[in-house]
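1. After the sequence you'll find the predicted model.
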Amino acid sequence: MKHPAVYIMASQRNGTLYTGVTSNLVQRAWQHREGVAPGFTKQYGCKLLVWYEQAGTMEAAIIREKQIKGGSRRQKLALIEAMNPDWRDLFEGIASP
């Protein structure tokens, strides 16, 4: 079953940010954390899931991702701070049944 989501990974509090979209947030966040796929998150150490938002459809998730990516860093930080002011790694909360 697919559950579209937009998410932000970070290297550390106020560090490098990566915004992505996926149909399986648990699997995708795990891939970033473990560095199993080459790319931006592996290169910059973005292993912390600091923000995410579920979407009704993949199309809606992609539109939201583009909106976030098109925004400023300050806007991304505000999203994170509103949901996760302590910058906790949210992976454990989504990975647990």
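-> Received the coordinates, thanks. Residues are numbered from 1 along each chain as shown.

2. make it CA atoms for all contacts and neighbour counts henceforth
-> Fine.

3. any chance you could map the strands in this structure?
-> For the chain, the strands defined by DSSP state E occupy 5-10, 17-22, 48-54.

4. Got another one to weigh against that:
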Amino acid sequence: SNLHKRLFEHQSSKYPDSYTSQRLPVALVYYAEFTDINNAIATEKQVKNWSRAKKEALIAGEFNELPNLAKKNFSK
């Protein structure tokens, strides 16, 4: 609910065993606002499981590319 506080916690390694504490400094490159905390948490968990390419498309605002990047390549 407090974006600035959360970013500060990541930057200051408030949780030393967290993913971001080993990858400092971090930069905020994308955020979305939600009116329902449950939707916010669900979306964050979903995005964390996305591929790097899909996350980069989201950051770049290439929303039309997201469905294509979600498809699996079964030709291997």
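-> Done, it's in. Note that the structure is predicted; figures quoted are calculated from it, not measured.

5. Let me see the TM-score of these two.
-> TM-score for the superposed pair, counting by TM-score structural alignment, normalised by the length of structure 2: 0.67. Supporting figures: 61 aligned residues with a CA RMSD of 1.8 Å.

6. can I get the strands of structure 1 in TSV with mean neighbour count and distance to Arg64 of structure 1?
-> Shown next, in TSV, are the strands of structure 1 (neighbours: other CA atoms under 10 Å; distance: least, CA to CA, whole Å):
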stretch	mean neighbour count	distance to Arg64 of structure 1
strand 5-10	23	7
strand 17-22	20	9
strand 48-54	22	9
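
7. and the ones you listed as TSV, adding distance to Lys42 of structure 1?
-> Converted to TSV, those look like this (distance: least, CA to CA, whole Å):
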stretch	distance to Lys42 of structure 1
strand 5-10	11
strand 17-22	11
strand 48-54	12
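
8. so which of these comes closest to Arg74 of structure 1?
-> Smallest distance to Arg74 of structure 1 across the strands of structure 1 (CA to CA): 11.3 Å, for strand 17-22.

9. how about the helices in structure 2?
-> 3-11, 37-48, 52-59, 66-70 (DSSP state H).

10. Would you tell me which one of the ones you listed is buried the most?
-> Sort the helices of structure 2 by mean neighbour count, taking mean count of other CA atoms under 10 Å, and helix 52-59 sits at the top with a mean of 15.
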